[in-house]
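A.B. asks: Structure of the sequence below:
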Amino acid sequence: MLLGDVRRAVRRYRMLDPGDLVVVAVSGGSDSVALLYALRILGREQGLKLHAAHLNHGIRGQEADADEALVRDLAERAGVHLSVERLEGESLLRGAGLEARARRARYEFLHRVATRLGAGKIATGHTRDDQAETVLLRLLRGSGSRGLAGILPLRSDGVVRPLIFASREKVLAFLQTAGLAFREDRTNADLRFLRNRVRHEVLPLLRAIAPRVDERLARLADALRADAGFLDAETDRVLGERGGWQRRVRGEGRELLMDRAFLRMLPEALRRRTILRVLAEMGAPSDRAAAAVAAIEEHLAGDFRDGVRPGGIDLRGGGRIAWESSGLRAGSSRIEVSPFDLPLLLPGETRIPDGSALCLEIVAGSSDAVVFGPKRRNLCTAVFDADAIRGPLRVRSWRAGDRFRPRGFGHRRKVQDLLTEGRIPREVRNGVPLVVMEDEILWVAGIRESEVGAPTQGTARLLILRHVGAESSGTMDDECP
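C.D. replies: Next up, the predicted model:
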């Protein structure tokens, strides 16, 4: 039964704790409707508090409006409060990558709702079928073990997938038994999208050969996720400290030098992970990482008794990995970030040089849940008392001598010390955004907020800041959506 699968997933991955406030993503499709009502039942058993959230992308016209109407009706029948937001669909339709932009918009919306409410968890309706599709898609794209680990049942930013053990067949049976209506998105049948071709063409063929293929692909993802976790921990150990290239891998301004003998000594799996970490640190494009690792492996397998022949590989964006007698030298134009100082738009979005953005908004209402709720945000979000913030705000890079009063410390700290403790590489520290009010630092993004402007139980309006889409600053790790 579906409820048994949900209870098993929640228990195995420790997704939810009694009393949790959970934002439930409800699109109106079968999976999300089943998720809402399954969690409603589980909530009575475990004392969960639910809040539904629906994003109308504005892409499908009347169909999208009908989805929204159904979700409103379902939430009311379930006795669950609902947040709805509507987008102007034209903004998502511009250019390629519609699916990725729509997905990003959904998660940004869900995190905004969670931040406003002080919810520690966001539940989405990904099923075992979705997991099987994802593993196959990533296999087709040549992903490594991390990619083949598939959809994470529990993410570090609080996103959970309680239906991850449930098949779509069980979802439909649950809805039929409960007499629950749902909507079908006609774009799910559009075979121009690769995922739909895997869903409607590839998986049915595989099920005809191996009826339990979905279950086996899910088990594969679980096993590879465990392996990836172990290898990541071993890579951290090899590098000494994540982001701080000590002894064997050391930063030299805009370059990184890797010791050839040391790399050759490592087991292949650990060596590949170490190289990938270095490539990521220097800002190498992810779609070139596999080719770069293969080229480096081929180089390391060579015979160096007669010396090292000059050579190397070029990476898109101006990066290069060169073979030298002392080792492998990796250089990238993206490592060193120039200082910046920009006015912040309030409300609105301000782009900074590394391509990420600071998003600011003011929301009305009591701050009790946001400030004092469990795990009310991730490190990419900061919350202040809007009425305590005076004058224009700016975003700038770190400067020597910067100090501020981190929330919870009770005294002033050097920003440089916090960046060191946060394992931010020296080469990219200029890319870490600091939000300032005159000479007072309010937030070191991804690290700490200031005591200045901290919300209290009497706060009437909240200023919410989010650091979105950073790829090279080093501040946004797995903590960010």
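
A.B. asks: C-alpha only now, for contacts and for neighbours.
C.D. replies: OK.

A.B. asks: Can you give me the buried ones in stretch 169-178?
C.D. replies: With burial defined by 16 or more other Cα atoms under 10 Å, the residues of stretch 169-178 counted as buried are K170, V171, L172, F174, L175.

A.B. asks: and this one, so I can compare the two:
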Amino acid sequence: MRSKVESYMKENGLIEHGDTVVVGVSGGADSMALLALLVDIQKDFALKVVAAHLNHQLRPGDCDRDEALVENYCRKNRIPFENKRVNIKERANESNQSVELTGRAQRYDFYEEVCRKWKGSKIATAHHEDDQIETIMMRIIKGTGVKGLMGISNKRDRRIIRPLLACRKSEIVDYCEKNEIPYREDHTNYETEFLRNKIRLNIIPEIEKINPSFGEELLHLSEIAGEYEAFVQEQVQGVLQEIKGKEKIAFESLRKEKPIVRKMVLLSKLQESYGNLLISYSVFAKINQLLEQEGNTTWSLDIGEGIVLQRVYDFVKWSKREEKVRTKYFEYEWIEGKEQVFPRIGWFIRTDVEENTKTIKSFAKSNEKYLDYDKIIRIEEKMIIRQRKPGDRIQLVGRKSHKKAKDYFIDRKIPKEDRDRTPVFIVGETIAFIPHIGVSEKFKVDQNTKRILKIRYKDCRRV
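C.D. replies: So this is what the prediction gives:
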């Protein structure tokens, strides 16, 4: 098995001369075999091998015995050993995630910690071909695409490597027995409440009664899927090079592509943001349906794993789902000649009174607006900055009638989450100015204006 794994690592560029490899070791046959094998070849590759064991405290007594076995083996063979104890059930309850997902996240976080401590260049985990078969089966059952059929990659993020993906479980156990490598059995591997165990213990044996070579055929399918994926990715790269945004894509640039290209582009961008994310066929079908809709300029879709895909007018965006909290009502005094910063709504505002000149309007910037100050003070009422209210209306400069502020927000394609934060400038009972919308006809600067009120403003959250 040593020569097989060594060749596999060389062919796939998993190990480089002089690497420091952190090996995730649970105490089971797979990880103990991987640790022993890497120690066996470390002189040939000038490797530094470090064992990392996470005691997840899920099996009282057994977990401590697992830890002791790994620690004793490392001490006997002079292998650097790092361990950590984490109550996975408690962490799972705190994060509202499954025990499996929490355990996986905690393990990889710990491996990264050890990597930083030892200046490691690789993290090796003991996934093997049987794990690959089970993973592909799980994805088929849950619903997946071609990329999901590829299964577990032998290398991820240039750091995580899986050298035993060249071996079957039976080979690994034989290697341990022949080389007298100690290991422990995890009895939870035989509990069918977990889907992976149910597939391994119940479903695959039944399928193998029909086709004894089922496992090998599924591995071949994984290879074919990988070849197909590589070809499609080449076609998609041209589209991706035109996309500059990290968390958004122009709606029309996505819509014009064929469904398979849309899918691959979106998946690539989502994985860029959130790692090895998988999305089911049914979710992509819904996305395509939304992209084809006419006239619907805003929509939102939960695509799983806490991620929301949205169309916001001209863009498709994605973000982690957060509890939406409506901006509480705000009302501030409008103070002349002073910079006002409002952290709660994310706006900066400054108003100054200046003498009017014929050229002053020609120098106006995009974040500046001018109002007739004399018209404002003639009203002799309080000036405030407040949140929009239902029914707010404004007659813009040059318009003959009033129109709802809400309709202007929609026309200007201002996202819903930004509308409640946008300050509305009020003189008495009249709306004088709304950023993104414009100035009221009542307070416009004209040829008779002697003094102007210059308003400078900035929405700091939209920069």
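
A.B. asks: So after superposing, what's the score?
C.D. replies: Scored by TM-score structural alignment, normalised by the length of the second structure, the superposition of the two chains gives a TM-score of 0.61; 319 aligned residues with a Cα RMSD of 3.6 Å.

A.B. asks: before we move on, back to that, and the buried residues of stretch 169-178 of the first structure, which is closest to L419 of the first structure?
C.D. replies: Distances from L419 of the first structure to these, taken as Cα to Cα, are shortest for V171 (46.4 Å).

A.B. asks: Can you name the residues that contact that closest one?
C.D. replies: L2, S30, D31, A34 (Cα atoms under 8 Å, 6 or more residues apart in numbering).

A.B. asks: What is the nearest of these to L328 of the first structure?
C.D. replies: Of these, the one sitting nearest to L328 of the first structure (Cα to Cα) turns out to be D31, at 48.8 Å.

A.B. asks: So which residue is dead centre in the second structure?
C.D. replies: Y274 (2.5 Å; Cα atoms, centre = their mean).

A.B. asks: For K122 of the second structure, see how far away it is.
C.D. replies: Separation of Y274 of the second structure from K122 of the second structure (Cα to Cα, to the nearest Å): 21 Å.

A.B. asks: in what helix or strand does L371 of the second structure lie?
C.D. replies: Take DSSP states H and E as the rule and L371 of the second structure turns out to sit in strand 368-372.

A.B. asks: Could you give the residue range in the first structure aligned to that strand?
C.D. replies: The aligned range for strand 368-372 of the second structure in the first structure is empty, by TM-score structural alignment.

A.B. asks: about what we covered before: please convert the buried residues of stretch 169-178 of the first structure to a markdown table, extending it with secondary structure and distance to H126 of the first structure.
C.D. replies: As requested, these are exported to a markdown table (DSSP: H, G, I helix; E, B strand; the rest coil; distance: Cα to Cα, whole Å):
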| residue | secondary structure | distance to H126 of the first structure |
| --- | --- | --- |
| K170 | helix | 13 |
| V171 | helix | 11 |
| L172 | helix | 14 |
| F174 | helix | 15 |
| L175 | helix | 16 |
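
A.B. asks: Tell me how many other residues crowd the residue nearest to R351 of the first structure when sequence neighbours are not counted.
C.D. replies: Using Cα to Cα, 6 or more residues apart in numbering and skipping residues adjacent in sequence, the residue nearest R351 of the first structure is A357, 4.3 Å away. The local packing of A357 of the first structure (other Cα atoms under 10 Å) involves 18 other residues.

A.B. asks: same thing with I296 of the first structure?
C.D. replies: Counted with other Cα under 10 Å, I296 of the first structure comes out at 19.

A.B. asks: Correct me if wrong: R320 of the first structure contacts D314.
C.D. replies: Yes. Counting by Cα atoms under 8 Å, R320 of the first structure does reach D314; the two are 4.4 Å apart.
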